[in-house]
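1. Compute the structure for the input listed below.
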Amino acid sequence: MEGDPPRPPGAAVTTARDLIAAADAHSAHNYHPLPVVVATAEGAWVTDVAGRRYLDLLAGYSALNFGHRHPRLVRAAKAQLDRVTLTSRAFHHDRFAAFCERLAELCGMEMVLPMNTGAEAVETAVKTARKWGYRVKGVPAEMAKIVVVGNNFHGRTTTLISFSTDPEARADYGPYTPGFEIVPFGDLTAMRAALTENTVAVLLEPVQGEAGVIVPPAGYLPGVRELTRERNVLFVADEIQSGLGRTGRTFACEHEGVVPDVYVLGKALGGGVVPVSAVVSSAAVLGVFRPGEHGSTFGGNPLACAVALEVIAMLRTGEFQARAAELGGRLLRELGTLKGTGRVTAVRGRGLWAGVDVAPACGTGREVSERLLRRGVLVKDTHGATVRIAPPLVIAEEDLEWALGRVREVLGP
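-> Below is the predicted model:
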């Protein structure tokens, strides 16, 4: 990086320039990180290897809803590390029952199927819907269909990219998994037409994160809920990014009074400490599984359960949801004032989560992100012209105001 001294031969790799070069040389280039090398972090702030501090307005794509190294979550992890970390599901452990019970209660559901990553949880939801379709709904073998929506992002496994509309995520990975029909997001007419007797589920994000924080039109989620009930189809809500406080409610579906049949959770469920994901539903749905039909060595491990139990306890107070609603209102109002500057073409968001579309004259989303990086603010671009902003829910009011000042410097008049 600019300002790093040259490294003498044989010297340890410690500067940002050297660390980035080493990463480029020895890791696959499946990401294009911004040129910052984080060494330590706490709350909403991170510090790089040179000691410069940055305000994190990405929060690990919502995995860090409670900030970096939240004391309650670190204590829970440390305490569990002194007891037991892994048993596999071959045996019971003493944190598993409480985790499942309390997560089901938080969701207003009955059963939990724990996994590790978000993509694993979505894959599990796909398998759940198909098995339910065959065993409960009576769909003929191999005929199950799942309806999804355009511009979705549910992960990058072979099956999940099979119904992606993003060429970068999908290209060169075929042949693709069949059994999915894609309709436009927000279009109830198209959704109604796509549902058939063989449809087992509708899978969608209540707010589309990777697409640029796309909020559905009013009435869309209730309309999907009504259609799925009418047609005996499962409504599967992928709340991996939108859930657990991010939008100002525990779940984004709550903004329109919708309760899906299945929640898919991840990211913030692990508190930014360990990967934790889950599919949460009724006994009538998750009860279709029998021993040996699905599993995960690490899914529901003691360390994951200990951290997730603390996450659930923190969410039960409602303070983080309220904070996201209050600070999110301020964030969206301030960003909204930029729309008349000629540098911003659109602002979307819900809670403490926003997508800002930058005008071509202002550069790409990547270039805007780099300008903010130089001012001590971390954000990330998506789909070329959009910058995503998703601060940890614990961000201090004055820190958010400071960050918005830096955004105004880059995108204001």
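2. hey, let's count contacts and neighbours off CA atoms from now on
-> Fine.
3. ok, now which ones touch the closest residue to residue 150 other than its chain neighbours?
-> Once flanking residues are discounted, residue 150 sits nearest to residue 184: 5.0 Å by CA to CA, 6 or more residues apart in numbering. Residue 184 is in contact with 149-150, 190-191, counting by CA atoms under 8 Å, 6 or more residues apart in numbering.
4. give me the number of residues near the closest residue to residue 214 other than its chain neighbours?
-> Spatially, and ignoring its direct neighbours in sequence, residue 214 is nearest to residue 208 (4.9 Å; CA to CA, 6+ apart). Residues contacting residue 208 under the criterion other CA atoms under 10 Å number 23.
5. Residue 208: what's it in contact with?
-> Going by CA under 8 Å, 6+ apart, residue 208 touches 151-153, 214-215.
6. Give me the buried entries from those residues.
-> The neighbour-count test (16 or more other CA atoms under 10 Å) marks 151-153, 214-215 as buried among those.
7. Is it possible to get CSV of these that adds distance to residue 315?
-> Formatted as CSV, those follow (distance: CA to CA, whole Å):
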residue, distance to residue 315
151, 29
152, 27
153, 25
214, 24
215, 23
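8. before we go on, could you also do this sequence so I can check it against the first one:
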Amino acid sequence: MSSAVEQRRRLVTAIPGPRSVAMQARKVATVAAGVGTGLPVYIERAAGGVLVDVDGNHLIDFGSGIAVTTVGSSAPRVVERVQAQVEEFTHTCFMVTPYEEYLAVCEKLAALTPGTHDKRSALFNSGAEAVENAVKIARVFTGRTAVVAFDHAYHGRTNLTMALTAKNMPYKQGFGPFASEVYRVPMAYPYRWVGERTRVADEAFEAFTSQVHAQVGEENVAAVIIEPIQGEGGFIVPPKGWLKRVADWCREHGIVFIADEIQTGFCRTGDWFACDHEGVVPDLITTAKGIAGGLPLAAVTGRAEIMDAVHAGGLGGTYGGNPVACAAALGAIETMEAEDLCGRAREVEALFTERLRQLAEKFDVIGEIRGRGAMLAVELVAGGGDESPNPALTSRVSAFCHQQGLVTLTAGTYGNVLRFLPPLAISDDLLHEGLDILEQAFVANA
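-> The predicted structure is shown next:
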């Protein structure tokens, strides 16, 4: 892919450099302390797989702004559509005077999301908003109130989505009480399953269904919500077929099955959506992150009879489906289609997993390699046969990568997972160079 930013790593100062240090001082003076920064390097340009900071350093991007810039920063089709839309108009509020861009995004979502049934969509600003509205829709449609979520889940930072999210720090600490009628059940997490790992699918499914039956009652459940591959929880991939069993069980009991594809959607896992890999058709699907090339946009898409159950005026928001964000989404989706980014994600997976396997052979602190497409992770452990989580090593490895100009992210309920989300516009050369740095980080720290 063509890029105005030179696609190579180049360090001209320490990381962070002096201008970033100065800007961080301004941040501390003016931005609330609760808004953290994992790597206080201030970016002024980005394209493809490279971020350029205010000191002139070129950093390799293995984070994509947490799976947002899947098509690369400033992707040409996104820029072109956004510039054209800004010249025409920036806002009217779709609920007041609508516009075609909103319709075009909903049409694309109907065509691309799993299933051939009649679909409807509603557009919002963020993933958390999409999840909140999916729950609202499910409750209206079913006339029930209970919502079931899973261990290790992450669904957002609003009050309801914090209730759905499993991890306390930093997402929930001190913010309660949370929304009621939310129930948590075990997740099929093969590496950390307390029972027999070879039977995790059966045991986890039995634990899920029996717990719902005993503690909630199927007839009281409006929705079950799950990330097909859990994101913040540590890129946990359930056993093959398990997701479909959950979806089928929901359908059997008249429960709305919500797939939270906010991090997994839009080519990230090697399919348009992670559900596609399993042949699962959700009743509702929430999307955001990669949908609009970096602009804030989110959606709930689902079966027409469910989506249309809500009364007129019950869904919406002042900025939801903003025309500029919709234009960006159309440019991003056009890029994904034209560049076969699903295929590119599978190429990234092949390159990454081969290199990560080589690392695992050298360093027994790598307990597991997992993920799909360009959504991959390694879980770090004590090593020497001890599978205890190793968050300290995870932090050291990530910090080393940052100092060498490689943007990496951590994750996991126990803080011991390195997750990799490179933009699909990144070159193989940059991927290899980034993985070389990762290996150096293990040599220096493991």
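9. how about the residue nearest to residue 214 of structure 1, what's its match in structure 2?
-> Aligned by TM-score structural alignment, residue 208 of structure 1 pairs with residue 230 of structure 2.
10. distance of that match from residue 202 of structure 2?
-> From residue 230 of structure 2 across to residue 202 of structure 2, the span is 19 Å (CA to CA, to the nearest Å).
11. which residues sit against the lengthiest helix in structure 2?
-> The single longest helix within structure 2, with elements called by DSSP state H, is helix 341-362. Outside of helix 341-362 of structure 2, the residues within contact range by CA under 8 Å, 6+ apart are 71, 267-272, 335-336, 366-367, 369, 372-376, 424, 428, 431, 435, 439.
12. Thought residue 188 was touching residue 238 of structure 2, still the case?
-> Yes. Between residue 238 of structure 2 and residue 188 a contact is recorded at 5.3 Å, counting by CA atoms under 8 Å.
13. so what's in contact with these two at the same time?
-> Common contact partners of residue 238 of structure 2 and residue 188 (CA under 8 Å, 6+ apart): residue 201.
14. can you pull out the helices in structure 2?
-> 18-30, 64-67, 76-88, 100-112, 127-142, 159-164, 200-215, 242-252, 274-278, 304-307, 323-338, 341-362, 391-403, 428-445.
15. Read off where the fifth one ends up in structure 1.
-> What it means is helix 127-142 of structure 2. Per TM-score structural alignment, the counterpart of helix 127-142 of structure 2 in structure 1 is residues 118-133.
16. And for the third one?
-> Across structure 1, the stretch matching helix 76-88 of structure 2 (TM-score structural alignment) is residues 71-83.
17. Next, the buried residues of the matching stretch.
-> 73-74, 76-77, 80.
18. Tabulate those residues (a markdown table), appending distance to residue 86 of structure 1.
-> Listed next are these as a markdown table, based on distance: CA to CA, whole Å:
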| residue | distance to residue 86 of structure 1 |
| --- | --- |
| 73 | 18 |
| 74 | 18 |
| 76 | 15 |
| 77 | 13 |
| 80 | 10 |
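19. gap between the spatially most central residue of structure 2 and residue 218 of structure 2?
-> Central residue of structure 2 (CA atoms, centre = their mean): residue 263, 1.8 Å from the mean position. Distance of residue 263 of structure 2 to residue 218 of structure 2, computed by CA to CA: 28 Å.
20. What of residue 56 of structure 2?
-> Applying CA to CA, the value for residue 56 of structure 2 to residue 218 of structure 2 is 57 Å.
21. for residue 25 of structure 2, same thing?
-> 53 Å.
22. These two: which has the busier surroundings?
-> Set side by side, residue 25 of structure 2 and residue 218 give different neighbour counts by other CA under 10 Å, the larger being at residue 218 (21 against 12).
23. ok, the more buried one - contacts?
-> By CA under 8 Å, 6+ apart, the neighbours of residue 218 of structure 2 are 212, 253, 255.
24. Need the buried ones from those selected in PyMOL.
-> What follows is the PyMOL syntax selecting those of the contacts of residue 218 of structure 2 that are buried according to 16+ other CA under 10 Å:
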select buried, resi 212+255
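25. Can you lay out the contacts of residue 218 of structure 2 as JSON lines showing distance to residue 146 of structure 2?
-> Formatted as JSON lines, the contacts of residue 218 of structure 2 follow (distance: CA to CA, whole Å):
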{"residue": "212", "distance to residue 146 of structure 2": "10"}
{"residue": "253", "distance to residue 146 of structure 2": "13"}
{"residue": "255", "distance to residue 146 of structure 2": "10"}
